[in-house]
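In: mind looking at a prediction? Sequence and model below.
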Amino acid sequence: MCYSTLARTVLLLLIAIGCITVHDQVEAQQPGPPSSVAKRALLIGINKYHAVPKLQGSLNDIETMKRVLVSRWGFPEGNIRLLTDEQATRDGMLAALNQFVSETGPLDTVYIHYSGHGSQVADLNGDEPDDQLDETLVPQDGRTGTIPDITDDELDVIFGRLPTKNAFIVLDSCHSGTATRSLDIRTRSVPQDTRIDLYQAAPKQEVQTRGNIQLLPAHFVLMTGAASHQEALDGPVEGRYHGFFSYALSKSLSSTPVGATPREIFRGVETELKRIQTHFGRASMPEPQLEAPPDLLERPLLGAAGSPPSRLAWAEVKPTTPGTITLVNGLLLGAAPGSTWAIYPPGDTAFTPGWALAIATVTHLDGQHAQAKLHPAGKKIQDRSRAVAFLPASAGEKIPIHLLNVPSSQRKQIEQMLQKQIPNLELVGPEQAPRYMVSTQGSTIQLLAADGIQLVGSFDRDGWAAGVAMVVSRSAHASELLTLDNPSSQLKIDLRVANAPAPGKPKVGTRGIAVVAADTQPARYRIRKPGKPRTAENTLQLQVKVNADAYISIVDVDSEGGVNLLFPNDYAKPSFYPEGFVKGGEIVLIPDSLHDSNRAGFYWDYSPPKGMDTVRVFSSTDLETAQMIRQRIKELQASASKTPGKISTRAVGESIDSIREDLVKRAARGIVAISDPTPHQPGLVSTELSTEPGLSPLSDPSNLSDIAVTPESIPPTPAGPVPDWAATSITIKVEG
């Protein structure tokens, strides 16, 4: 059975767990009396396995997801069940599943999340004709004594009794049995269970199948962390361990527009996984899968029951000393040191750009709480105000690299060469999280991704250090550029390469289940050789759409680590999108054509060397912000032109930091502190786009709860138009 079989099964499996009441580790109160409509969630995470390798990110996954469900989607805390470690034994999981199913109503909205190991076992009932394997979930006591895994067949029996049609199931595990050589990047799978005698044939009831995929009732939305042949990864992200898929999903669910469909949420997952891919220098990432009946793919998700959700996930604010605040459980939402947060009044759910009371930068962590410094420092912040993410932390100056299985006779020389070529190098041991690993293979030096498995580059002994340095610096520069991100923006950018095939219709099986695979692979281009015609394979053309009138700026980190302003540029004709201004909802091609005498006046031909490029598109509602970003990038280009090939990661970091500082200032500029609560709509989003999927109109900033509002908590009136900005990226592989 392929991943979706298990996933589907687990989907219902997890739903059943909801009402478990196992001792003090269950972080939820007893649910109140049953209601006709409710939002319920079951979150299962296992780090501490008894007999198989431990994981590090599973509990963080479900803690973060709980905060997102509560603050962003309005799930009552009492309706969210956490099943962790020793609670998640085989008996505990099965009992909880059955109880959860029995307490779920037909109109309930249900979210199920499993983070842990998966595996496989030989198929005993003949429902897996292709690979003759059942997918399994490995419980906490799995692989001990006579404890079998939980098979997809068992889960089907339980899930068939689930009454609701509003279920979203997430499985962040895999079944390929692969492994890594890193203590930090781990796969969420263990080898196939060979104890066949422990497994009973599936119950003697009709088992419906679709090819090699056993079917659950066709009214669920299911997302899985990887295809059946791929590894789901567990590792450090922004200083905290997570499943990469779970982390990406939490980011998407934190900021996706109200009424977002499964497809739109899934696209957000793809975007975040590509950012993680760039940070770790991976050539590829696992490809998550989305499964649902076709009609559910375009229907709003998680909004069928309960109170209307907030526009963004938020952390509660508690004032501490003058000029400082605490973001309660801020770490769960990514409040790492150096990250920047916008502060809004108690009860605000709109989080309208420009209406923040203040900006706060996290200075340090106190457990899961984040301590932050206010800007302006003298601003008074009311207790129970709300903080939303504004800018992630900088990528940091140091690049951690671990030497893997390098002979002692060569280690010192390799260390010295790396330190000479990469001034900001930090050599780390096996107990620390690297961004890359360096190993030897015969007469070559290998640069590996952080998992110690995926090959990033292989270099001959002559000149290998320069080659490694170029790849590492390119990745570091791209990572810095990607920290210019605004999760609180109301702008949405759709970016793709123009030669990419249009998304096809998902494959639909005999029972009407559509399967959509994530696209985490880079776009591919070839170097344009002299005398060869310009084509869609050797000349870049971008397709851009923004949901509001905006000024766009396009920046590239090339295969040598250079940072370049692609658009606007000196060759562009004045009539071609002057100042980079585009209309909301309009599909824009840049350049407009690859033929001679195009309207743009320029082309983006690919020239040597081959490698990876990262293209980032910024959009802003005001010209001043766009001009600031462009000027900073031009200054960096000018600096690099004076010392070709010597642009340092420190210089790039300083330039990006200066952009960050300006963006923070602009978020709070022109503020006049008066107590006029009249709602103000800046009018950034085109009204004709409000019904388009994925585009949401501006929220009403007067949408507050009944919490007492003091003059200090009332949003100040912006002086002039309020700037808003956003950014998104694509990765391109340039081949010879």
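Out: On my side now, so go ahead. Predicted, not measured: the structure shown is a model, and the values here were computed from it.

In: alpha carbons only for contacts and neighbour counts from here, please
Out: Will do.

In: ok, residue 62 - contacts?
Out: Listed by Cα atoms under 8 Å, 6 or more residues apart in numbering, the contact set of residue 62 reads 43-45, 82, 113, 115.

In: so who does residue 123 touch?
Out: Taking Cα under 8 Å, 6+ apart as the definition of contact, the neighbours of residue 123 are 132-134.

In: and the helix or strand hosting residue 252, what does it pack against?
Out: When elements are assigned from DSSP states H and E, residue 252 belongs to helix 244-255. In terms of contacts (3 or more Cα pairs under 8 Å, 6 or more residues apart in numbering; DSSP states H and E), helix 244-255 is packed against helix 58-73, strand 233-237, helix 262-280.

In: another one to put next to it:
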Amino acid sequence: MKFIVKLSLVCWIIFISGLPCFGARRALLVGISDYRALPDVVKGRMLSDLRGPINDVKAMEQALLAYGFKKSEIKVLTNQWATRERLEGSFRDWLTDGTGQGDTVVFYFSGHGTQVKDFNGDEKDGLDEVLCPYDTDPKTGNNTIVDDEFGSWLRRLHDRTVVVIVDSCYSGDAIRGIRGVTVSRLETVATTRIKNISFASYNPPPICRGLARGVTDVPPGVVFMGASMEWQPAFEIRRHGSFYGGFTFGLTAKMRELVNPTYGELFDRAKHMVMDGMRLPQTPVMFADARVAKRPAFGGKVYESPIPKPDIEKREKVLVAMEPGEGGGDQDFWAIRKALSRLDFVRLCQSSDFFDRLLQVEKKSDGFSAKLINRIGDVEYLNTSSVDDLIQKLKKRLEYAYTVKNLSRITNPRPPFRIHLWLQDEDRRDFWVGERIGFKVKSERDAYILIINVDTEGNFHIIFPNKYQKENLVRAGVIYSFPDPHACGFQIGEPVGEELVKVIATDRPLNLEALGPNNFESYFNEAGVISMPRGIGGTVLNNIGSTLSSGRFAWSEDSLVIRSHKQP
């Protein structure tokens, strides 16, 4: 495809006409979990079915109902009913021929995607993006929908408001990177799966050879909201005991939570949830005219669905699964397991269950080699000389997981006002040791803010207010930078790993000493930040939860995750 900004079809494509949206509505929702030709092995890679698309379709249908769609206006194709022929026919009959000028059209697809060689020269990277219907053949690439052809379908939907949501991906590499440099490769775990397949060979349909250069695949006046860049994976994840596409889960959650959002607001919050709430290695992307981005999403919300109020005072243990590696004896395995069971913040579980951390241990001649893997597949490598040494290293990392898990539970899904926290380098989450970073904050109303950091070892830091900035009132609509723009910024240090930063905003100031750290100024470190070990930080965490749940404060929160890496 050739667009003003080059993005993949893992996106929303919103074709905006100049006409107001007063017409009929039609939605075509497609979800494919069970492919006819899968599982299969292509080029040495096992290609598997998916587990989330049927749930994705159900979630999207329920979300659209809140925006005024009727069930009779929504057509669903799943699994064997979503062949290439049926999908094209339904698009033509239900959407193109079934709607007219001024109508609203929604097309949603959840399933596998891939990239193939571009044969008509319209792609700068030499690759076309492809959607995979139920009867896609991974040996030949037959029965696919190439972006050039999909664009020709969209050009028939002129004079209509068209929303296309596609949750699939075109890269099969599960990696994290910094400016094009791969810094880590994610492990395959039972709690996630990449929505991508590859072909043994590919012969393009005639339309992909015949389009002239300069003909765009999508009509002018489009808006893209992408689940990931075209070189990134898009994941499906396990949530609430079921699997969903990560982007779809974030998008539909924000469709439910937000009160009559604009397209821009909806995208920003879904993107934030994907990158920081779910910590997925994919960066959603939006390209939209500013005027269009400010329009009410899907024409405006009709009713507000009830949102369960989270129990922010409840504390949950870290769920740890264990798998023995090669060379490890039963005695060592059970010794490690017994030691972990004694930690008051850990609960052991099966590796087939939903876990927070998966521990794989291998016995070496000089000790133990262990991998501690989170539910996404990020790995921490631990080499130790003894069981006791391994437990000490694990304890610090599991303390971090415990603190972050429970700090993340302090959330207000439908707050009276919004507070937004972001990095100065907004789309980055991975940094080299030694880099300097800064944060920005903006509140919808005057508020008192608390910025908390949990480092890689579970230590608890209050970075604002601090020794040098004790006044923590922020004014509505004003962007504040931390540290001060004239300062050097926070420097990324060791040990490497993941850290959480969270801002809590209240309509009245919180009393820090009442939250736990008596004589809290004694905890100031050299940078003027309040730093506390996990034991004291845990007390503060508990008191924050009980204070905010008391009903005495109007409050909001936001958070983000950063990861540090050593340069090669």
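Out: Looks like it arrived, so ask away. Since we're looking at a predicted model, the values are computed, not measured.

In: kindly provide the TM-score of these chains.
Out: The TM-score (TM-score structural alignment, normalised by the length of structure 2) is 0.78; 522 aligned residues with a Cα RMSD of 4.0 Å.

In: returning to that earlier point: TSV for the helices and strands packed on helix 244-255 of structure 1, including distance to residue 95 of structure 1?
Out: Written out in TSV, the entries for these read as follows (distance: least, Cα to Cα, whole Å):
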stretch	distance to residue 95 of structure 1
helix 58-73	20
strand 233-237	27
helix 262-280	30
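
In: do you know how far the residue nearest to residue 495 of structure 2 when sequence neighbours are not counted is from residue 55 of structure 2?
Out: The spatially closest residue to residue 495 of structure 2, leaving aside those adjacent along the chain, is residue 456, at 6.9 Å (Cα to Cα, 6 or more residues apart in numbering). Taken as Cα to Cα, to the nearest Å, the spacing of residue 456 of structure 2 relative to residue 55 of structure 2 amounts to 34 Å.

In: which of these two has more neighbours?
Out: Using other Cα atoms under 10 Å, the more surrounded residue of residue 456 of structure 2 and residue 55 is residue 456, with 23 against 19.

In: would you mind finding the match for the more buried one in structure 1?
Out: With TM-score structural alignment as the criterion, the equivalent of residue 456 of structure 2 in structure 1 is residue 559.

In: wait, isn't its match in contact with residue 607?
Out: No. Residue 559 of structure 1 lies out of contact with residue 607 (Cα atoms under 8 Å); the separation is 10.4 Å.

In: how close does the residue nearest in space to the middle of structure 2 sit to residue 183 of structure 2?
Out: For structure 2, the residue lying nearest the average C-alpha position, counting by Cα atoms, centre = their mean, turns out to be residue 274 (1.5 Å). Separation of residue 274 of structure 2 from residue 183 of structure 2 (Cα to Cα) stands at 20 Å.

In: kindly report the same for residue 562 of structure 2.
Out: Applying Cα to Cα, the value for residue 562 of structure 2 to residue 183 of structure 2 is 14 Å.

In: residue 470 of structure 2 now?
Out: As judged by Cα to Cα, residue 470 of structure 2 and residue 183 of structure 2 stand 38 Å apart.

In: the two: which is more packed in?
Out: Neighbour count, other Cα under 10 Å: between residue 470 of structure 2 and residue 183, residue 183 has more, with 18 against 9.

In: which residues does the more buried one contact?
Out: If a contact means Cα under 8 Å, 6+ apart, then residue 183 of structure 2 has 175-177, 565 as its contacts.

In: name the element it belongs to?
Out: With elements taken from DSSP H and E, the one containing residue 183 of structure 2 is strand 181-185.
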